[in-house]
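# fold the following.
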Amino acid sequence: MFNLSYLSDPEVFQINRVPAHADFVSEACKSISLDGTWHFLSFFRPEEADTTFLDPAKLDTMGTIEVPGHLQLQGHGLLQYTNTMYSWDGKENIVPPQIPTHQNLTGCYARTIQISRSQLEKEIRIRFEGSESNVILYVNGIFVGYSEDSFTPSEFCITNQLKEGDNLISVMVTRFCSGSWLEDQDFWRLSGIFRSVHLLILEKTHIEDVFLKPILNQDFSLGALLAKVQVAEATADQTVSLFVGDKLLAECKAGDSLSCTLENPLLWSAENPFLYHATIVLKDEKTILDKTTIPFGFRDIHIEGTTILLNGKRLLIHGVNRHEFHCKKGRAISKEDIYADLVEMKRNNINAVRTSHYPNQSCFYDFCDVLGLYVVDETNLETHGTWMVFGRVVPDEHTIPNCKEEWKEAVLDRASSMAMRDKNHPSIIFWSCGNESYGGSVLDSESDYFRSLNDNRLIHYEGIFHDRRYPRTSDVESRMYAKIPEIQEYSKHATKPFILCEYSHSMGNSTGNLEEYVALEQSHPVYHGGFIWDFVDQAFQLDDKNPDNLSGGFGFDMPTDGYFCTNGLLTGDRKTTAKMKEVKYAYSPFPMAGEGNKLTITNRNLFIDASSFLIAWTLLKEGVAVSSGSFKTDLGAGETKTFTLFDPLPDTTETYSVTGEIRLDVATKWAEKGFVIAKHSFLANTVGEVSLPQEIEPFIKGSCNIGYRCEKGVFLYSLFLGQWEAMLTNQGNLLSRPVKLETWRAPTNNDKGNGNTLLWAPYKLASLYQRCTKYHLAENVLSTVIATPSFEAECRYTCHGNTTTLTVLAPSFPTSLPCFGISFAIDKRYHNVKWFGNTVIDTYQDRLCGNLLGIAQEDASSFYTNHNDPQECGNLTDLRYLELTDDQGHGMRIRGEKPFEGSVLPYSCHELENATKKSELPTNDCFYVRILDGQTGVGGDDSWGAPVHDKYLYKGPEGPWRISFEIL
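Below you'll find the predicted structure:
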C-alpha cells in the first residue's frame, strides 16, 4: 500500500514513474484511450478511503465519474477560486510542507481493462496526461507508483502487474499534497484526473525518446540538425536512420547521435511557420523495428546587448496569457477547444502566448508550431501565498522554494518533465522557471538546468524583480504591470531586454490605453512588448436554463477572491468583446494613418512583405460610401509607404471620412481569403461644429407645465419637477423616464480598484438627487436651474420645427468625474438604434478600437456587455447623431453641436451598480439612454490601483454643451 505520509514529504514527488520523454507517435507503440466512464468513490480525507476501489468484486457498489473531468464539476466537493492565498487559508494553520488534515477531498477511481496473451509479451504502460494534485496507481490491487505535478504526464510501466484477461486499474487522487504548495496559481482550485489517460502497448525494442536540435550558422545560410535518439533494449545490430522529408541524410548505430546539414533552410517564425519533418527509422539487419516522424523548424533566438533577436530581427511580442479553461469543463478542455483558441489569437493579431502558469496539453504546442505563435512554456510552479500578502512582499522562513534543498529536486523534476516532453517544438522560444515564486538558489538551479539543454531558447523568470540575489535566473528583465514611466526609466540603465510577462489587466470593462504600450516598442528598443492578462474569463456556465449567467468566484467555497478570475479578452463562453477588438487594432501588423486623400501604411512584420494582402479603401460622405477601391503592394517588412487613394476633395461643410482595410489575399490555416486583419478610419476633411437650429419658436405657458407643439407632437416640461418629461406623439410619450442630468456610471472593476468610486461619490449623489430651484421663460427660451448635492447647472431649452435643443451650462468641476450629460428612458418598442459615429460598440476615449467612423445600426439589446460583475458598458463614441425608432420608423433623432458619446441599455447605471451578477438585474419595460459630452476612460494598467491616465480623465464640458432632439 502507498504510504500516506509521502503526501506531506516534498522529497517524495514520484515513485516508479517512467522518465520524461518527448511526446510523439511511433509505429511500435499502440495507444488505447482509457477516457470515458470509470467507477468512482470520494472521501473527505485519504485516511478514510477504503479498499473498495482495489477489489474487482466490489466495483458494482461504486458510483461513476467521467474521465477526463474534475471532481467538483461532477458532484464531489465545492468549486473554489483564489488568487494568491491558498485554498485552506483561515481554515487550517499549516506551513509547508504540511497539508490540510481536516478535509482533503480524495477520489478513488477504478476500471477494468482486457489484456491478451500477445500483449503480455510486450511492454505495457499507462499514461496520465494530467491529474490534480497527484496520481497513486494500483494494478490488480498492487501498488505501482506515485507522481505529483498536476500538469505534466505521469507514465508507469505496468507489465509485471498484469495478467491475461481482466485487469483492474485503480487510482487514488488527493486534492492536496506537498506539491500543492508549488501550485498556488491564480485559478479555480479543482482536482481529479482532468486530462486524458492512455494505455500504451509498446514493442520491447522501440524508440523511447528523440531530441532534435536545429542549429543555424551566423548568416542562416546553413542549418544543422542534431538528433539524439534513445532506443529501448538496443542491440549492436540495430541502426537509426534520419530522413528529412524523403531524403536520407544520416545513419548511425542505435544509441549514437545523428547529424545532418541543409543549405539555405527556410526559417520558422510566427509570420511564416515553415516546418520540416524528420523521420527516424529504427531497424536491424532485416526489419524496420520502429519509425516516427517529428516536425521541426529552423529558427534562431539570442540576445545581443539588450535586444532579443529572432532570426536576426528585433523580436516584438504582441502576446496574451492563457489559462486552460472552459466554462463547462474547467481545465478538462478538448483539442478542438485548444485549436479554436489559437485560431482566435491569430485572427486578432496576437503572435505570442504564455502558458500561464503551467505546461499545456501536448497538442497545444503542435498547433502553435503549425499556426505560428511564439510560446513561453512555463513550469508548473507558483508559491505566491508563501511570500506575498495583500500585494505586500513579506518573505519569511516558510517561503518556498527559496534556497531550501528539500524542495530542489521537486522543482527540477517539474522543469525537466516539461522540457523533456516539449523540447522539439520550434514555437517555444522561452523556458519559464515558473510564476511568482520569489527567488533563491533553487530557481537559479532550475535556470541552469534549462541552459544545460543548449537548445537555443531563452530563460524567463519574473520573480527576480522581487529578489535580486540571483539575477542570472532570467535572461530578460520581466515585469508585471509596470507603468509606462517605469519602463522608460528602466531603459535609461538597462542591462537586459525588458518584457511585460503580464500587462493590460483586462478585468471587466478594461484594456484602456493599450496603444500607448505598443507605441513604446518603437521609442524604447529595450522594450520588447508583453503578454496581456488574460485570454478568457475563468467563469463557469453552470445554469443551462440561463446560459448568460456566468459565474465568478462568489457563491462557492470560501475563502475566495471573487471576480478576480474574470480578466479575459473573451467572455467565459468565448464571446468576443470590445477589449479583443482593441487588441486586434493595437496589435495590427499594418498600422495605418491618413490625411486628406492619402493613406500611410507601415509593415510591422519582421520577415514578410505585403504581397499576400489586399489593401481596400472606402470614401464615405456623412457616413455613406460614395467610392471605393483596392490595390496590391509589395511593401517590405519594416517599411512605410504613403498611397494616394483618390483626387483631392472639394471644399465642403459635409463630413468625409475614409476607412482602410488590410485583407488576406490568400487563405491561411487560421482564416479565409478576404479576412480583414486591420482597419483604420480617418477624417478626409476638416469640418467645424455642426450648426443646430438657430431660429426659435414660442412655448405654450401653462400653470404647471410649459410646452411646445410641432407638426409631429408636443414637447412638455414640468415646472414643478423642473424636468423635461414628455415627447408626445401619436404613438404616445417617447420618454418612459424624464430627462435628467447624468454624472454617474456603474463603476467598473478598475474604478473600484483605483479608488475612483470614493473620489467620485459626490457625483453619485448628484445623479440620484436633483431639484429645480428656479425657472425662467423669456424670449422663447426656457431656463431652469438644477441643484444637486454637489453642484448647480443651468439648462436652457429652445424649440424649432420638430426639434428641441438643450443647452447645459455646467460649473467647473474640482475633480475628474465619471461622465457629464443627460439620461432618460424610452419604451422598449423603440429598439432600433442607428448612429453616425464610431461604429464599434463599447468604446471609450482610451479604447477607441481604431474609431471606425460610419453609419451603423443595431438592436438595442446588442449594447449590453455581460460582465460577470455588472458595470458600465455599451458606450458609443464620436457620435454625430443617434436615432431610436420603432419598427415603423417613429422615434427620435439626437444630434450634437460637436461629437458626443452615448449608450442605450436595458438597465440604469444604478441598477447595474447594485447587482453583483446578471441574475440580480431587474426586468425593465424600457431602455435607458445616456447622451454625454464625455466620460472618463476605463483604464487598464491594472485593476487594483492604477489610475486612468490623466489625458483620459473627463473633467467636464468646456463651455456650453448643446444637444438637440428631433421627433421622427
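# only C-alpha atoms from now on, for both contacts and neighbour counts.
Will do.
# contacts for stretch 815-822?
739-745, 759-760, 763, 930-936, 953-957 (Cα atoms under 8 Å, 6 or more residues apart in numbering).
# so how do I select the buried members of the residues you listed in ChimeraX?
To isolate the buried ones among the contacts of stretch 815-822 in ChimeraX, judged by 16 or more other Cα atoms under 10 Å, type:
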select :739,740,741,742,743,744,745,760,763,930,931,932,933,934,935,936,953,954,955,956,957
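# quick one: the residue sitting furthest away from the middle of the chain from Tyr717, how far?
Computed with Cα atoms, centre = their mean, the residue of the chain farthest from its C-alpha average is Ser703, at 59.2 Å. Using Cα to Cα, to the nearest Å, we find Ser703 at a distance of 11 Å from Tyr717.
# again with Ile700
10 Å.
# what do you get for Asn603?
For Asn603, the distance to Tyr717 - Cα to Cα - is 57 Å.
# in a helix, Ala415, correct?
Yes: the assignment for Ala415 is a helix, going by DSSP: H, G, I helix; E, B strand; the rest coil.
# burial measure for it, as a count.
Neighbourhood size, Ala415 [other Cα atoms under 10 Å]: 25.
# again with Ile142
Using other Cα under 10 Å: Ile142 sits among 16 other residues.
# distance of Asp925 from Tyr830?
11 Å.
# hmm, I typed the wrong one, I wanted Leu876.
From Leu876 to Tyr830 the distance is 18 Å (Cα to Cα).
# same check on Pro273?
Applying Cα to Cα to Pro273 and Tyr830 gives a distance of 50 Å.
# show me the helices in the protein, by range?
For the chain, the helices defined by DSSP state H cover 117-120, 335-347, 362-371, 405-422, 441-452, 484-491, 514-523, 578-586, 749-754, 756-759, 761-768, 909-914.
# most tightly packed of those?
helix 578-586 (a mean of 24; mean count of other Cα atoms under 10 Å).
# one more to line up against the first:
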Amino acid sequence: MKYHEDTQTLHVGTLSPHAYFVPFRAEQRVSDERADSELFELLNGEWDFDYYESVFDLPENFTDRSEDPPKGSIAVPSNWQLKGYDKPQYTNVRYPIPFDPPYVPDENPVGLYRRKYAYHADGLKRHLVFEGVDSCLYLYVNGNFVGYSQVSHCISEFDVTAFLKEGENEIACAVLKYCDGTYLEDQDKWRMSGIFRDVYMLSRAEGGVEDYTVTTKISADEKTAVVSVKVKTEQGCSAVIYAPNGDKIAEGDTDGAGIFSADVKDPQLWNAENPVLYRLEIFCAGEVISENVGIREISIEDGVVKINHTPIKFRGVNRHDSYPDTGFYAPVEKMKKDLELMKSLNVNAVRTSHYPNAPEFYQLCDKMGFYVVDEADIETHGCADVYNTFEWKDYNGIALIAGDKRFEKAIADRHERLVKRDINRPSVVIWSLGNESGYGDNFRKSAKFVRSLDSTRPVHYESRQKLDDGNDRDLDFVSVMYWDTDYVKFYPESEKEAYGRPLMLCEYCHAMGNGPGDLEDYWQEIYANANVCGGFVWEWCDHGIYTGKTDDGREKYFYGGDFGEVVHDGNFCMDGLVYPDRTLHTGAMEMKNVYRPIRASKNDGGFTFENKLAFTHISSENGWECRYVVRRDTKIICEGKISIDIKPMCAQTADIALPEMADGHITVDFDYYKNGENVGFDQIELCNVKREHIPNKNGCTLTENSREYIVSSDNMTVSVSKRSGMISQIEKNGVKLLEKPARLNMFRAPTDNDITAKNDWFKVYLDKAKIKLYSLSAEENCRENKTVKITAELSLGYAVYEPMARVKLTYEFFGGEFSLSAEVDIHEKLKFLPRFGVRFFTAKQLDGIEYAGYGENESYIDKHRSCKFGRYVSDVHSQHEDYIRPQENGSHFGTEYVKIFSSSAQLEVLSDMDFSFNFSPYTQEALTNAKHNWELEEGESNVLCVDYKMSGVGSNSCGPELKEKYRLSEKHFAFTFFIR
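Reported below is the predicted structural model:
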C-alpha cells in the first residue's frame, strides 16, 4: 500500500478510461434502465465494514476473513462519516491536511469494505466497476492484490476475471481518506470518505466493445446531418440508428477503421428546449450497446456562443452531488428531482461544480434538456493560503500546483477521464478543466490534450491567476467569478485579455442566505451584450447535513464547525437557491422570474412581448398562454388573455383595453403559462398618482404625569415617554397593543450578504444604539378640533464615537389616529445603514397581517422580481423565512399600508410615500445571536418594523459590494407614518 503517496502511479490494474456504457445481451430487448441488462449486476447494499484511524492500524492479514472477521457493516454507496465513523468536515478553501505533497498524514483513516461474491464461469469476463470512491482504493480479491486507483469522482474499472474462483469469492477494498490526489480535490464542500457511488459487476464478452465515440455534423442549412460512431474493438461491429419516433433510418457495418456513418435527412436537432434524441445500437461479440444520440453542434463565432448556429444564453446554476441524508451519494430519483426543480425555475444549464457528477446525471440532462459545463475533478484552492502562509502577498499563489511537474500527469489523467467518460453525452457542450487552481503549464498542456481527445467542444477554465509569464490563449472563454455588472456591461473593453472570446460568468449572484439581490441587474447586461453567453448562479443547494429533530419537531441541519472541526468555514456551505430538503429559497423564486422565457414592456402603442428562448416558437398552438389582470389600488378592474405568437428571439406587440388613468395606483400583470404551468410574469406600473392621506380630526385631549404624555380620543390612548420621546403604549378599547415601548431602529440581523458591511455596523455599535433626549415638548389645540403635537429632539449612539444619528420626532394626534414624522441627520462617516425606521413590540394576540406592497414572498429594493405589488393577508409566522443560519428576512418593499390584527384589535400604519416593513415573532437580536434556526426562540411580543428604507441584500457574501443605488446612504431625510 504505497501508491497513495506517489504522484506518478495513479492507477494500477485498472482498465483504460472509456465512454460510459452498460452492454446488454444481443438477444435482449434493450432499455434505458441499465438494471434491465442481464450483463449488469449491482453490488450495492450492506457490505462488511471496519474502520481504522490509520493505515498503520490495518491488521497484517486484513483480507483474510478467518484471521480478521468483520466487526460491522455499512451501506454501499454512502459516506462513512454519515454512518457513525469519523466526522464530516466542511472547509471551503483551506486544505484539511498539511501542505506537504505528495505526502499525507500518517493518521490517515481507512475504511475496510468486504463482501462475498458468487461466481460461476460462463465464458464471460468480469469487470468490477466503482463509479466513485473518496479518496482512493486498494482492491483485493480472494486475498490477492488486484489494483489501485484514485480520482474520487471518476470511474475505476478492474478486470477481476483471473482472480475469481468458482463459487464464493471475497472482495476486499481498503479506502483511504487521504492520498496525493487530495491536493487536487480541495473543492468547496464537505470532506467525507468512502464508496459513495454505485458498485457493479459487468459480464463482458471477449473481444467486445472497448470504447466508442459518437459525433454529429450538421449542414449549414440544417437540412442534413451526419451521425458517426467510431468503435474500438478487436472485431467488426454493426450499428443501427433509429429516429425519435422509433423508425429505423440507417444500419450497416463498421469499416476497417471501426467507423460507421449515416446521413440523416431533415434532422431533428437536440437543444435544451427540445431535447430530441435518436437511438444508436452497436452490435458486437454477442452484446448490444444502446446509446441516445443528440444531433447538435456548439460553436463560437465572433465571440458569440452558438448551439446549432443559433446564439445562446446559459441561464445556469452550479450543482454539487450533495444531499442532507445521503451525502455524496446521488440516487437517480434525487438527481431527477433536482433537474425537475431546475426546469420549473427556467434553468437551462448546469455547471458540474467542481467534478464530474454521477454518470446517470448526464443521461437525465440529455433527456430533460440541459446544457452541461462538465468539470474535471480538480481544485487546488488551498494553495492560496499556503502561498500566503504568514503574510498576504497576492492571490496568484493559487497556481502553486498548476506549474508543479509532479502533478502534470495527474492533471492530464483527470482531464482524460472526464472527456472519455462523458464524450458521447449531447448535453455536455463545454469541457471545464477544473476550478480555482490557478493557471500554469500543467493546464496549458492539458488544454491541448483535451482538444486532441475531442475537437467538437470548446474548453473552459476560470482560474487565470499565474505564477509564470504565460498566457491563457488556449482557453475558449474569458470566465470570471463575481465581477460586477459594469464589467459585464462593458465587456470586452473591460477585459484587456479578451482576445475576441465570449465571457462566461461561471459563478455569479452568490445565493447564500437572504439573496441574491442583483440577479436582474446582471441579466439586463447579459441580454444587452452578445459577447456574454450567460451565467451560473452559485449555487444550487444548501449543503446542510441532517442530524434529526429537536424535541419540538424542528429539523436540525449542521454546517461547518457543528461536528467539532478545528479547521472549518462555518455556514459558508449554506449558500444555495434551495434548502437541503430542496424547499425553495425566495432567491430561487427570484431567479425563476429573472430567467423567465417572456419579457414584457410598455410602449407607445401598447405592450411588447419578447421571446427569450432560442429555439421555441411561443404560441397558443404550442401550449403557451398569456393572461393579464389590471388593478387599481390592488382591486381588479379588468382581466383577459392575449393571443401570443412569437418566433424564437423575436418580439410581438399587443394592446389591451385600459381604464382611464387619472388617479390611483394602476398595474397590469402578465402571467405566462406553458401547458398550464406558470413560468413567470411581468408586472408593469401604468399609473401611480401621489398619495395624500388626510387624517380624521375627531379631537383629543392631553394629560401628563411624571413619566409620560398621554393623548386620548375615540377609545384610543397613546402614551409618549418623557425619558425617550418614544411611544410607550397604544391602547384601544382597553386593549394594550404594545408589550414594550417602540424604538427607533437602524440595525438588522446581518444577512450572509452583509458579510463586510456588518463589520462597520458592529464597530459603531449600531445594534446597541441608545437614545439621548435633548428636548421634549407638547402643544395642545395646535389645529382645529383639539389636535395635539409632541416634539422630541434626540440622538442615537452608544459608546466611543459621536452619535450616529440626530433626529427630530414630531407626533401629531388627530383623534382616532396620529402621525409620526422624523427629520433625520446621519453621521457623515457612516457608509450606509441597513435600515432606518421604528420597531413596535406588539401584543402576541396581534398575529394577523394585511398589507399592500410587494409580496407574497419577502421583497427588498433589489430582490422583488418574484413578487407583485398587491394586497396580501397572512399571519406573523408565515412572514418568517426560515434560513438555517437566522438573519434578516421577511421584509416587504414598496408598501403603502400594513395592518396587524386580532379578532378584537388592530394597528395600521400607512404613509404617503412607499416604505418597507417586516412582521416577525423573533427579534432582530434573537436572529443575530442564533447560529441555527432550530435554536430560535420567540420573544414575548411580535415585532413590527416599519422602515423609511431598507437597504438591499446584494450578493456580497462572495460577490461585489451592494450597489450604491440600493443603499440607504442618505445623510439627510424625512418621512411621515400615519398610525391608527
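# would you pull the TM-score for this pair?
Once superposed, the chains reach a TM-score of 0.92 (TM-score structural alignment, normalised by the length of the first structure), with 934 aligned residues with a Cα RMSD of 2.4 Å.
# quick one on the thing from earlier: between Asp925 and Tyr830 of the first structure, which one's more packed in?
Tyr830 (22 against 14).
# which residue lines up with the more buried one in the second structure?
In the second structure, Tyr830 of the first structure lines up with Leu846, judged by TM-score structural alignment.
# surely its match touches Ile900?
Yes: counting by Cα atoms under 8 Å, Leu846 of the second structure does reach Ile900; the two are 6.0 Å apart.
# common neighbours of those two, please.
Common neighbours of Leu846 of the second structure and Ile900 (Cα under 8 Å, 6+ apart) are Gln906.
# now do the contacts for the closest residue to Glu520 of the second structure other than its chain neighbours.
Ranked by Cα to Cα, 6 or more residues apart in numbering and with sequence neighbours excluded, the top spatial neighbour of Glu520 of the second structure is Val594, at 5.9 Å. Contacts for Val594 of the second structure (Cα under 8 Å, 6+ apart) come out as Leu519, Glu520, Trp523, Arg865.
# what about 7 Å?
Residues in contact with Val594 of the second structure (Cα atoms under 7 Å, 6 or more residues apart in numbering) are Leu519, Glu520, Arg865.
# aligned against the first structure, show me the partner of the second one.
Taking TM-score structural alignment, the alignment pairs Glu520 of the second structure with Glu515 from the first structure.
# next one: Leu796 of the second structure
Looking across to the first structure (by TM-score structural alignment), Leu796 of the second structure lines up with Thr788.
# I'd say its match and Thr773 touch.
No: counting by Cα atoms under 7 Å, Thr788 of the first structure sits too far from Thr773 to count as a contact (9.9 Å).
# the two: which has the busier surroundings?
Of the pair Thr788 of the first structure and Thr773, Thr788 is the one with more neighbours under other Cα under 10 Å, namely 20 against 14.
# in contact with the more buried one, which residues?
For Thr788 of the first structure, the contact set (Cα under 7 Å, 6+ apart) comprises Ala766, Tyr769, Gln770, Arg771.
# hmm, Ile786 and the last one touching each other?
Spelled out, it's Arg771 of the first structure. Yes: under the criterion of Cα under 7 Å, Arg771 of the first structure makes contact with Ile786 at 5.5 Å.
# more crowded one of those two?
Taking neighbours as other Cα under 10 Å, Arg771 of the first structure and Ile786 compare with Ile786 leading, 22 against 18.
# surely Val214 of the second structure meets Ser228?
Yes: counting by Cα under 7 Å, Val214 of the second structure touches Ser228, with 5.6 Å between them.
# go through stretch 300-312 of the second structure and flag the buried ones.
Ile300, Gly303, Val304, Val305, Lys306, Ile307, Asn308, His309, Pro311, Ile312.
# what does it correspond to over in the first structure?
Going by TM-score structural alignment: stretch 300-312 of the second structure matches residues 303-315.
# could you check how far the matching stretch is from the centre of its chain?
Here stretch 303-315 of the first structure is found 26 Å from its chain centre; the criterion is Cα atoms, centre = their mean, to the nearest Å.
# list the contacts of that stretch.
Arg299, Asp300, Ile301, His302, Ala494, Thr495, Lys496, Pro497, Val526, His528, Leu606.
# what's the local residue count around the second one?
Burial measure for Asp300 of the first structure: 24 neighbouring residues, criterion other Cα under 10 Å.
# ok, now the first one?
Arg299 of the first structure has 25 neighbours, counted by other Cα under 10 Å.
# ok, now how distant is Gly707 of the first structure from Asn802 of the first structure?
Distance from Gly707 of the first structure to Asn802 of the first structure, by Cα to Cα: 13 Å.
# longest strand in the second structure, by residue count?
strand 906-920 (DSSP state E).
# just to revisit the earlier point, which residues do Ile700 and Tyr717 of the first structure both contact?
Joint contacts of Ile700 of the first structure and Tyr717 (Cα under 7 Å, 6+ apart) are Ile706, Gly707.
# looking at these two, which is more packed in?
For Ile700 of the first structure versus Tyr717, neighbours defined as other Cα under 10 Å are more numerous around Tyr717 (23 against 13).
# what's the closest non-adjacent residue to Thr703 of the second structure?
Ile710 (5.1 Å).
# returning to what we had before: which one of the helices of the first structure lies nearest to Asp534 of the first structure?
Closest to Asp534 of the first structure of these, according to Cα to Cα: helix 578-586, at 10.6 Å.
# how big is the offset of that closest one relative to the second structure?
Compared with the second structure after the fit, helix 578-586 of the first structure shows a mean deviation of 1.3 Å (mean Cα distance after the TM-score superposition for the first structure).
# so that helix matches what in the second structure?
The aligned range for helix 578-586 of the first structure is 586-594, by TM-score structural alignment.
# quick one on the thing from earlier: can you match the contacts of Thr788 of the first structure up with the second structure and say which hold?
Of the contacts of Thr788 of the first structure, the ones still in contact in the second structure (both residues aligned by TM-score structural alignment, their matches' Cα atoms under 7 Å) are Tyr769, Gln770.
# in JSON lines, list the contacts of Thr788 of the first structure along with distance to Ser630 of the first structure.
Converted to JSON lines, these look like this (distance: Cα to Cα, whole Å):
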{"residue": "Ala766", "distance to Ser630 of the first structure": "51"}
{"residue": "Tyr769", "distance to Ser630 of the first structure": "55"}
{"residue": "Gln770", "distance to Ser630 of the first structure": "54"}
{"residue": "Arg771", "distance to Ser630 of the first structure": "57"}
